[in-house]
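In: starting from these lines, generate the structure:
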Amino acid sequence: MIVQGFDPIADSDARILILGSMPGIASLEANQYYGHPRNAFWRIMGDVYGAGLKRPYAERTTILKEQGVAVWDVLKLCHREGSLDSNIKDEVPNDFERFFAHHPHIQRVVLNGGKASSSFERYVAPVFQELVVRSAPSTSPAYAAIRYEAKCERWRDALTAV
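Out: The predicted structure is shown next:
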């Protein structure tokens, strides 16, 4: 099945860009980034920025934008059966030249998981080498190799460490 991602959550003055790979089925059905109820993304954003799941989605995205955080995916579209990143094929990256031209204050990119990291390295890093890039553990419920507390701490470091 062909899967197409969402438009970015971003204001023009964003300083941090969080990149995933491609929304899963639950996110696509909810029409929300990280829409799977067990995905730790919004729980982490709640702990770091106060943009947690107790707030409506629109309010969470507003809080992130107020904090200078943008959210997007490396991929614009791909072919994928199910929601696993390992099933992604025929990937097409988003237009990062245009994005960075409209968001010139981005200084840091935080990559959500391994597929986002490998796709970023393939499509984006060769062109935008001046960015500070940090990898964070996947917030996906499929990645349960570390406890939530450790995952959140690694995310906090990726978002804030100098």
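In: alpha carbons only for contacts and neighbour counts from here, please
Out: Will do.
In: tell me how far Val71 lies from Glu81.
Out: 24 Å (CA to CA, to the nearest Å).
In: run this one through as well so I can compare:
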Amino acid sequence: MTETGFPYSANRDAKVLILGSMPSRKSLAAAQYYAHPQNGFWPIMGELFGFDPSLAYEARLESLRANGIALWDVAYQCVRPGSLDSAIEMESVVANDFATFLAAHPHIRVIFFNGRKAEELFRRLVLPRLPAPLHDIERQLLPSTSPANASIRREQKLESWKIVRQALEIA
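Out: Next comes the predicted model:
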């Protein structure tokens, strides 16, 4: 079955972009980014940016936008039996339109990947199609906040994700 992701969440003056691969089945069912209760994304963002991760979904998105953070996924559509990134059928992936997005959000200076699959999809499907000047945007791989990435403790993930806040302080 082909799954379709969500629209991006961003203000025009966003300075960083956080990319996942494709929303999980739980996220798609809830129509919310990172809706799986064991996903560490919202608790980590709440700790880094001073908001309660149990806020209503729209309030959490607004907290990210207010801090200069855009949120999206690399895949617009894909076939994925189950929720794991490893199950994404690569030949089925249709990438989001990053050339248009980045042109409309010219202040983005760093793209952070929430896990290896997001980085791989971007490198294989998006980067070759981006106009040359957009290749200069810094890109940084972060450990996945997914509960499937259980080999890395939450404290370690939090420590790695602090670079997002640091990037915003510099930007």
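In: neighbour count: Val71 and Glu81 of structure 1, which is higher?
Out: Val71 (21 against 16; other CA atoms under 10 Å).
In: now do the same contact list for the more buried one.
Out: 8-10, 17-20 (CA atoms under 8 Å, 6 or more residues apart in numbering).
In: turn those into a markdown table, including secondary structure, distance to Gly46 of structure 1 and neighbour count.
Out: Below are these laid out as a markdown table (DSSP: H, G, I helix; E, B strand; the rest coil; distance: CA to CA, whole Å; neighbours: other CA atoms under 10 Å):
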| residue | secondary structure | distance to Gly46 of structure 1 | neighbour count |
| --- | --- | --- | --- |
| Pro8 | coil | 19 | 15 |
| Ile9 | strand | 16 | 17 |
| Ala10 | coil | 18 | 23 |
| Leu17 | strand | 17 | 24 |
| Ile18 | strand | 15 | 24 |
| Leu19 | strand | 17 | 22 |
| Gly20 | strand | 18 | 25 |
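In: so which of the residues you listed comes closest to Ile44 of structure 1?
Out: Nearest to Ile44 of structure 1 among the contacts of Val71 of structure 1, counting by CA to CA, is Ile18 at 12.5 Å.
In: test my guess that the closest one contacts Ile106.
Out: No. Judged on CA atoms under 8 Å, Ile18 of structure 1 makes no contact with Ile106 at a distance of 10.4 Å.
In: geometric centre of structure 2: which residue is closest?
Out: Leu19 (2.4 Å; CA atoms, centre = their mean).
In: that one: what's it in contact with?
Out: Applying CA under 8 Å, 6+ apart to Leu19 of structure 2 gives the contacts 71-74, 111-114, 118.
In: what range does stretch 143-158 of structure 2 cover in structure 1?
Out: Mapping stretch 143-158 of structure 2 onto structure 1 (TM-score structural alignment) gives residues 137-152.
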